[in-house]
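**Q** Sharing a model prediction with you, sequence too.
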Amino acid sequence: MKISVSSAVYGMEPLDKIIFRAAELGYDAVELTGALHIPVETSAERRKTVRGWIQSAGIECSALHYIWDGSVKMATADKDEMKRCTDYLCKVIDMSSDMESRTVIVGSGGKTRSFEDDQDRSEVTKNMAEIIFNAGEYAKDKGVILAMEAINRYETNFLNTLKEAVEFTKMVNHPNVRTMADTYHMNIEEVSPADEIRKYGHTLANIHFADSNRQAPGEGHFDFVSLAQALKKVNFSEYISFEVFGLYPWKLWFDTFEEADSQMERGIKYVRNLFK
């Protein structure tokens, strides 16, 4: 089983420090946090440097996540805004290609992909499907997959369950558009996360692991044993990535590098044992 760690776990620590520590802990890859560590305006020189760190560490870039910077809105009825959003996604896809990563996680709920009260949900959903399809066409030429993430109702009002994410990707109908699950969100939205994985796991391009308290797997009450069995059942072979946060009101990451590091060390041991 391939395991990755999201760079956001370590907050705004130096990215090279995060990458090399991930390798030392036995992770197979790092999932780069776009808005924090490698935004779309990152220079070509910086991109080359980051890619060099990843290669030197002997790991991969499994995906880009937290890609939105607040400059565009995907849930829109405005054609010009749709074009801006598509163009932005294409820049993220370029970044993914430059990092030699094959996955862009389209998550990060909030207002970027949430319906406004006065919007026609059917019309806006079709518009979002068009945006994703067009970005998927661009991604195809780059060898990149767009993974539509199911996110809980407290962060967005669009695609809360894995079933909804699957239905949306069917609407998009593009081979480079798949789904993405996150155990933290599943713990809130799904009656039985393991059952949903057995039903829809074949559509997953990636999965985030975080416990019920959004800390490392094994630190809360989420049933990872059943979920691991379900992933084995569907022959899941993509990356499991740890998107683990401190969940403070004023910030997402932990107080210190050492606190995050301790979480990541315990988490990888727990998950490696799950899949033995």
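**A** Noted; the coordinates are in hand. Numbers count the residues shown, from 1 in each chain.

**Q** C-alpha only now, for contacts and for neighbours.
**A** Will do.

**Q** Which stretches in the chain count as helices?
**A** In the chain, the helices defined using DSSP state H lie at 15-24, 34-37, 44-57, 79-98, 121-142, 162-172, 183-189, 193-200, 224-233, 257-274.

**Q** Mean neighbour count, the ones you listed: which tops it?
**A** Highest mean neighbour count of these: helix 183-189, a mean of 21 (counted as mean count of other Cα atoms under 10 Å).

**Q** Which residues does that helix contact?
**A** For helix 183-189, contacts defined as Cα atoms under 8 Å, 6 or more residues apart in numbering pick out 150-153, 160-161, 193, 207-214, 222.

**Q** how distant is stretch 75-83 from the center of its chain?
**A** Put simply, stretch 75-83 sits 23 Å off its chain's centre (Cα atoms, centre = their mean, to the nearest Å).

**Q** Repeat that for stretch 164-182.
**A** Worked out by Cα atoms, centre = their mean, stretch 164-182 lies 14 Å from the chain centre.

**Q** Would you mind measuring the gap between the ends of it?
**A** 14 Å (Cα to Cα, to the nearest Å).

**Q** before we move on, what about stretch 55-65?
**A** End-to-end for stretch 55-65, by Cα to Cα: 19 Å.

**Q** Mind listing what's buried along it?
**A** 55, 57, 59-65 (16 or more other Cα atoms under 10 Å).

**Q** Mind checking which of the residues you listed land in strands?
**A** 60-65 (DSSP state E).

**Q** In a markdown table, list those along with distance to residue 198.
**A** Shown next, in a markdown table, are those (distance: Cα to Cα, whole Å):
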| residue | distance to residue 198 |
| --- | --- |
| 60 | 28 |
| 61 | 27 |
| 62 | 23 |
| 63 | 23 |
| 64 | 25 |
| 65 | 24 |
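
**Q** try this one next to it:
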Amino acid sequence: MVRYGAHAFVWIGDWTPEAGDATIRKAAETGFDFLEIPLLRPETFDAKRHRRTLEEVGLAAVCSLALPRAVHLPENPEGAKRFLLAVLDKLDALGCTYLAGCIGYALGALTGAPPTPQERAQVVDTLGEVAEAAQRRGITLALEACNRYETHLYNTLADTREAVLATGAPNLKLHADTYHMNIEEEGFYTPLVEAADVLDYVHMSESHRGLVGSGTVNWPEVFRGLKDARFSGALVLESFAAINPDIAAATCLWRPTNHPSEVLASRGLAFLKAGAAEVGL
């Protein structure tokens, strides 16, 4: 059964204890099944506090991140592994069992050349080790495919699927994002269907990162692809109402969207549910 989530960036750009609790409450009030919490600074994240708030409002959580530049995985595999294992401790404290996002690389860490077999092999080997540790904790991981301007390592669903399968880890899945697909793929339908065996998490994000349905993403093709892929994972509204200081440069987010958070959230959730219902997802 499909679950509907929202990224915290729909409401806030910088996660603090107070803003985080307020966002948890807003996500629950809007009717989402879960909130995606960005662990961009996990060392300062108050997991126990936010677990209490999640339990109070009856909302689930998924965590996501991009590796810090200092532990960009192909350059610093041991550092990346230590970082990710420490993040798993935070997930345990939060009561969260899912970690998605750019878990194999740092955003903006570009070499000026295509990915080498050695770079990709390092990602596969390290994520395989982390996935094994995560599986013992009951945690699922998902590796995101991002556009060429943010990483050179995994831009398409096909390349990312290959990495996921190469680890041999049953708890490592594919994280797709329609914003990145709009840049990198030759369409939406075929990539989604061809990645069906590992596709488990999708950022539903518009071409301009604002209100879904108001840009150039081919949403009928997205929903048709998800239907024929027999998708039963998580559909996550990802709109950026505020600029996050940690990732602004890497993602080139210089200005807020044209709609307030309340509109992005309520109309966005309605859009996703209507699109899914139309294809019988």
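**A** On my side now, so go ahead. Source: prediction; values computed, not measured.

**Q** Now the TM-score, please.
**A** Once superposed, the chains reach a TM-score of 0.86 (TM-score structural alignment, normalised by the length of the first structure), with 265 aligned residues with a Cα RMSD of 2.6 Å.

**Q** Can you name the residues that contact the equivalent of residue 156 of the first structure over in the second structure?
**A** Aligned by TM-score structural alignment, residue 156 of the first structure pairs with residue 151 of the second structure. By Cα under 8 Å, 6+ apart, residue 151 of the second structure lies in contact with 105-110.

**Q** mind redoing it with 7 Å?
**A** 107-110 (Cα atoms under 7 Å, 6 or more residues apart in numbering).

**Q** Report the contact partners of the spatially closest residue to residue 264 of the second structure that is not a sequence neighbour.
**A** Nearest non-adjacent residue to residue 264 of the second structure, counting by Cα to Cα, 6 or more residues apart in numbering: residue 211, 5.4 Å away. The contact partners of residue 211 of the second structure, taken as Cα under 7 Å, 6+ apart, are 239, 264, 268.

**Q** Tell me the counterpart of residue 211 of the second structure in the first structure.
**A** Checking TM-score structural alignment: residue 211 of the second structure goes with residue 216.

**Q** do residue 85 of the second structure as well
**A** In the first structure, residue 85 of the second structure lands on residue 90 (TM-score structural alignment).

**Q** Likewise for residue 178 of the second structure?
**A** Checking TM-score structural alignment: residue 178 of the second structure goes with residue 183.

**Q** coming back round to it: thought the match of residue 85 of the second structure was touching residue 134?
**A** No - using Cα atoms under 7 Å, residue 90 of the first structure is not in contact with residue 134, being 9.1 Å away.

**Q** who touches both of these two?
**A** With Cα under 7 Å, 6+ apart, residue 90 of the first structure and residue 134 have no common neighbours.

**Q** Distance check, residue 111 of the first structure against residue 72 of the first structure.
**A** 10 Å.

**Q** Quick check on those two: which one has the bigger neighbour count.
**A** residue 72 (20 against 16; other Cα atoms under 10 Å).

**Q** Quick check: the gap between that one and residue 85 of the first structure.
**A** From residue 72 of the first structure to residue 85 of the first structure the distance is 6 Å (Cα to Cα).

**Q** Nearest the geometric middle of the second structure, what residue?
**A** The centre of the second structure sits closest to residue 101, judged by Cα atoms, centre = their mean, with a distance of 4.0 Å.

**Q** Make sure that one is actually in contact with residue 67.
**A** No - using Cα under 7 Å, residue 101 of the second structure is not in contact with residue 67, being 9.1 Å away.

**Q** To which residue of the first structure is residue 31 of the second structure aligned?
**A** Match for residue 31 of the second structure (TM-score structural alignment): residue 26.

**Q** can you check residue 130 of the second structure too?
**A** Using TM-score structural alignment, residue 130 of the second structure pairs with residue 135 in the first structure.

**Q** Surely its match and residue 90 touch.
**A** Yes - the criterion here is Cα under 7 Å, and residue 135 of the first structure meets it with residue 90 at 6.0 Å.

**Q** of all the contacts of residue 151 of the second structure, which comes closest to residue 89 of the second structure?
**A** The nearest member of the contacts of residue 151 of the second structure to residue 89 of the second structure, counting by Cα to Cα, is residue 107 at 22.9 Å.
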